[in-house]
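Trainee: Requesting a structural model of the entry that follows:
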Amino acid sequence: MAHNVPFKFSRTSVQNGDDYISLEDAPAGPSRLPDLQRRGVKRKASAVHEEDTRQRLRLQDRATPWMESVHAKQDETAIDILNAEVDAFHKFILPTDEEHSVRLMVVECIRRSITRKWTSAQVLAFGSQETQSYFPNGDIDLVVQYPGVSIDHKDQVVSFLTEISHLLQKARVSRRIILIGRARVPILKFKTDLGHYAVDISVNQTNGIRAITVVNRFLWHMPAVRPLVMVIKAFLLQRGLNEPFSGGFGSYTVICMVVSFLQMHPKVRRREIDPKRNLGVLLLDFLELYGRLFNYSEVGISVRNGGSYFLREQRGWAGQDFRTGSRMQISVEDPVDANNDIAKSSSATKVRDAFAAAFESLSTSVIVRSQALDARRNHTSVTIGSSDNKHASLLGSVVGFPQDVSAD
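Mentor: Next up, the predicted model:
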């Protein structure tokens, strides 16, 4: 979908809070299906074409179990169906009460083991565990707050984590615990014997805890955030782009990108559309913005005070990619610490290409379905291949599950 995009990036565009920042000198039309059709089927770069082909090969054998709860109506459009699919995907992937209870039990076992020895310690969960935006096999992130250890003395942190490791093994929480002591933030990594959950434990790190309040506030006041985040997280996970070290984006970065996208979306800002009823349209807009339009090299994202863009260079966050274009990055201001770029270790190149390819693929699926529905209503025939299945998933063109996953 097109936006009110400046034809060419300028510093004034950011300072004046214009809707979106363009990647290229290309005009943008109004946000409607004909414009989507005009641009959605054209391959603009070989990288996008190759990524699109890889995505199709990866997904052709994937299941779309969320479709069991999507019931198309006689007069529905392809966009209506996509809107319903994103909502159905979100409801399908959300943890059940039983699943969450087991994870809470695991956290409580770890908490009791630690606080039994260090009574003044607190064991707190953060990240997707506390926002309940995790997948069934998602990590559990914990931080031990203990006044007897200073994060300014790394040797103290490592020694304390070593004691915790011995304690948890003795309590049979996990048989094998790995201490990563040389990292900037030392952590313990292990899988629990109960439930086989991957757990990371750090010491006296406060940003993650402070972020929970902010993220949960966004999730509460912006109901469209969670469904879009879950789809984007699944999309990145299935392509191995869900961690900064693999050239991807972490969950916190994704959440802030989605929040910023909704804050800066012109129709959402003017309250012309209800985001919760237009999830499919917004997913397409998100993929287009961050796959084709956003100026990663010069522009950063802030979700504070209603959302804004800023110049990376003015923050001192413009790195090598700004000067040479050798490595594309994204800058995302930490909502709880304006001096922290939460995406500073991320590379945007692979993710941008994946988003661009997904926009092409999903747009094409919507166009093909629209043609099929029109032909069916007009009792005419149209040659559009296997996508002419009225029960086939549109969202399945970019995300899916292994065949053995069911909706039961």
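Trainee: Going by C-alpha atoms from here, please, whenever you check contacts or count neighbours.
Mentor: OK.
Trainee: What's the end-to-end length of stretch 67-81?
Mentor: This stretch, stretch 67-81, spans 10 Å end to end (CA to CA, to the nearest Å).
Trainee: how about residue 391, secondary structure?
Mentor: Secondary structure assignment for residue 391 (DSSP: H, G, I helix; E, B strand; the rest coil): coil.
Trainee: And for it, the neighbour number?
Mentor: Residue 391 has 12 neighbours, counted by other CA atoms under 10 Å.
Trainee: Please apply the same query to residue 344.
Mentor: Residue 344: 16 neighbours (other CA under 10 Å).
Trainee: and the nearest residue to it once chain neighbours are set aside, how many neighbours?
Mentor: Of all residues not flanking residue 344 in the chain, residue 331 sits nearest, at 6.3 Å (CA to CA, 6 or more residues apart in numbering). By the measure other CA under 10 Å, the count of residues near residue 331 is 28.
Trainee: check contacts around residue 331.
Mentor: Counting by CA atoms under 8 Å, 6 or more residues apart in numbering, residue 331 makes contact with 296, 299-301, 312, 317, 341-344.
Trainee: and for comparison, fold this next one:
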Amino acid sequence: MFIPITPQISDYAFGRFRELPSPLFGSTPPWLMQIPVNHKISLGSDIIHFIKFIQLNPSEKDKRKQLIKQVTKVIDSLKIISKNGKPKVSFVSPQTPSCVTLYGSEKSNLALPFSDIDISLSGDFININSTIAFQFISDALANACICNEVLSLPLARIPLLKMKGIQDEINIDISIDNQNGIETTKLIGRLCHKNSMLRPLVILIRYLLHQAGFTSVMSGGLNTFMITLLVYSFLEMYNTGNITGGVPDNDIGSVFITFLQHFGYDFNYSKYGISVGVECSYFEKASRGWLDSKRPCMLTIENPFDETSNLTPNVYLTPSIKTYFANCLQWILPSMGDDIYLFLPSNSRLARIISLPEELLNRNK
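Mentor: Okay, the predicted model is just below:
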């Protein structure tokens, strides 16, 4: 049921408050600048043009590839040796095969301009203390004037070294033996290959959640893998008619509206969890003991690698995310007196809910 609510988004992750519509509302957004001013478009076309605008452009791809190449060369040149029982590092010619494995959104083609680059290390780095390994790597990359250290988390469940490229300020996350990250990236690739609408819809949903501060797992939000599973399960059930109860529409605009309706209003977060198995389905959370009495409305997604494990036990911003989706739906629907399907670029419906910081507004000029 569609219930009007006050269109305000609370951004808990960054301590800000955003209000809809966005500042772009009422003007032609940058992704539609090439469309003739009197040419009417659909929401689906609006979305497709936004995806083309927001995804990495050739220059950004080249800069990121160059950073990956530089970081890989330095790390593969580090030889860990033991001297008097203590690990030391020496520099040698880059070793083959490389101990650096790229994973995450950069590998799965879901990267956006603000995305981190994720790499996992193998080889000698697995066999030494993470604190020492990260110190070796951080010093080597800093001395080579490639990256500066931002944060070292050697005692985390998956040890992590966060660095930033000196030249272009691109963030890079370095982990050790992160097999889970590598396998989830492979799964995302398979799912995107299976459903062609998954990638553009994930990019759109991910951007919306990012601009509202809902993509930090540490702050109770959803990471890219969780968003991908959420969208994939929706698409699979949508295509079988399980969500609409009718013939599915292949237009991405219609699919997006249905997604917002489903997760903004219809889906019962307290009762059901999401399974992305051989066939996507919903299950009763209580039947698996996954119903948190203190936070019953949290989004629950079954871990596709372990059906006995809840992938999203700490997404405590679920109520805010649900409200956010509901708000986005209200603003994106036609206004009173508008054409239901078509509108001019200056009346972009997507621009009502998309905010662009200055660096993204000017990146393709």
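Trainee: if we can go back for a sec, what's the spacing between the residue nearest to residue 344 of the first structure and residue 171 of the first structure?
Mentor: 42 Å.
Trainee: again, but for residue 72 of the first structure
Mentor: Counting by CA to CA - residue 72 of the first structure and residue 171 of the first structure are separated by 52 Å.
Trainee: Which residues are in contact with the spatially most central residue of the second structure?
Mentor: When CA atoms, centre = their mean is applied to the second structure, the residue found nearest the centroid is residue 224 (3.2 Å). Counting by CA under 8 Å, 6+ apart, residue 224 of the second structure touches 105, 206, 215.
Trainee: Now for the last one, how many residues are close by?
Mentor: A count of neighbours around residue 215 of the second structure, defined by other CA under 10 Å, yields 22.
Trainee: and it, what is it in contact with?
Mentor: Contacts for residue 215 of the second structure (CA under 8 Å, 6+ apart) come out as 206, 209, 221-224.
Trainee: Across to the first structure, which of those hold up?
Mentor: Compared against the first structure with both residues aligned by TM-score structural alignment, their matches' CA atoms under 8 Å, the contacts of residue 215 of the second structure retain 206, 209, 221-224.
Trainee: In TSV: those residues, plus distance to residue 338 of the second structure and secondary structure.
Mentor: Converted to TSV, these look like this (distance: CA to CA, whole Å; DSSP: H, G, I helix; E, B strand; the rest coil):
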residue	distance to residue 338 of the second structure	secondary structure
206	28	helix
209	27	helix
221	35	coil
222	34	coil
223	36	coil
224	35	helix
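Trainee: coming back round to it: what residue of the second structure takes the place of the residue nearest to residue 344 of the first structure?
Mentor: Under the alignment (TM-score structural alignment), residue 331 of the first structure pairs with residue 300 of the second structure.
Trainee: any chance you could map the strands in the stretch 201-350 of the second structure?
Mentor: 272-276, 280-284, 302-303, 306-310, 342-343 (DSSP state E, counting those that start in this stretch).
Trainee: now those strands in a markdown table, with mean neighbour count and distance to residue 50 of the second structure?
Mentor: Formatted as a markdown table, the strands of the stretch 201-350 of the second structure follow (neighbours: other CA atoms under 10 Å; distance: least, CA to CA, whole Å):
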| stretch | mean neighbour count | distance to residue 50 of the second structure |
| --- | --- | --- |
| strand 272-276 | 22 | 28 |
| strand 280-284 | 15 | 28 |
| strand 302-303 | 20 | 31 |
| strand 306-310 | 13 | 33 |
| strand 342-343 | 18 | 15 |
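Trainee: can you give me how far stretch 130-146 of the first structure is from the chain middle?
Mentor: Centroid separation for stretch 130-146 of the first structure versus its chain: 16 Å, with CA atoms, centre = their mean, to the nearest Å.
Trainee: what range in the second structure does that stretch sit on?
Mentor: Taking TM-score structural alignment, stretch 130-146 of the first structure hits residues 107-123 over in the second structure.
Trainee: how near is whatever residue of the first structure lines up with residue 331 of the second structure to residue 52 of the first structure?
Mentor: Matched by TM-score structural alignment, residue 331 of the second structure corresponds to residue 361 in the first structure. From residue 361 of the first structure across to residue 52 of the first structure, the span is 7 Å (CA to CA).
Trainee: now residue 173 of the first structure
Mentor: 43 Å.
Trainee: and these two? which has more neighbours close in?
Mentor: A count of neighbours by other CA under 10 Å puts residue 52 above the other of residue 173 of the first structure and residue 52, at 24 against 20.
Trainee: Contact partners for residue 233 of the first structure?
Mentor: Residue 233 of the first structure neighbours (CA under 8 Å, 6+ apart): 242, 251, 254.
Trainee: Report how many residues lie close to residue 326 of the first structure.
Mentor: Neighbour tally, residue 326 of the first structure, other CA under 10 Å: 10.
Trainee: Give me the nearest residue to it, chain neighbours excluded.
Mentor: In space, residue 326 of the first structure is closest to residue 320, 6.9 Å off (CA to CA, 6+ apart).
Trainee: so the one you found touches residue 327, yeah?
Mentor: Yes. Contact criterion CA atoms under 8 Å: residue 320 of the first structure and residue 327 qualify, at 6.8 Å.
Trainee: in what helix or strand does residue 174 of the first structure lie?
Mentor: Assigned by DSSP states H and E, residue 174 of the first structure falls within no helix or strand.
Trainee: so what corresponds to it in the second structure?
Mentor: Aligned partner of residue 174 of the first structure by TM-score structural alignment: residue 147.
Trainee: Run a quick neighbour tally on residue 39 of the second structure.
Mentor: 10.
Trainee: again, but for the one 10 residues further on
Mentor: Using other CA under 10 Å, residue 49 of the second structure has 17 other residues around it.
Trainee: For residue 294 of the second structure, which residues are in contact?
Mentor: Here residue 294 of the second structure is in contact with no residues (criterion: CA under 8 Å, 6+ apart).
Trainee: For residue 136 of the first structure, see how far away the aligned partner of residue 171 of the second structure in the first structure is.
Mentor: Aligning on TM-score structural alignment places residue 171 of the second structure opposite residue 198 in the first structure. Using CA to CA, we find residue 198 of the first structure at a distance of 11 Å from residue 136 of the first structure.
Trainee: And residue 45 of the first structure, by the same measure?
Mentor: Relative to residue 136 of the first structure, and taking CA to CA, residue 45 of the first structure is found at 36 Å.
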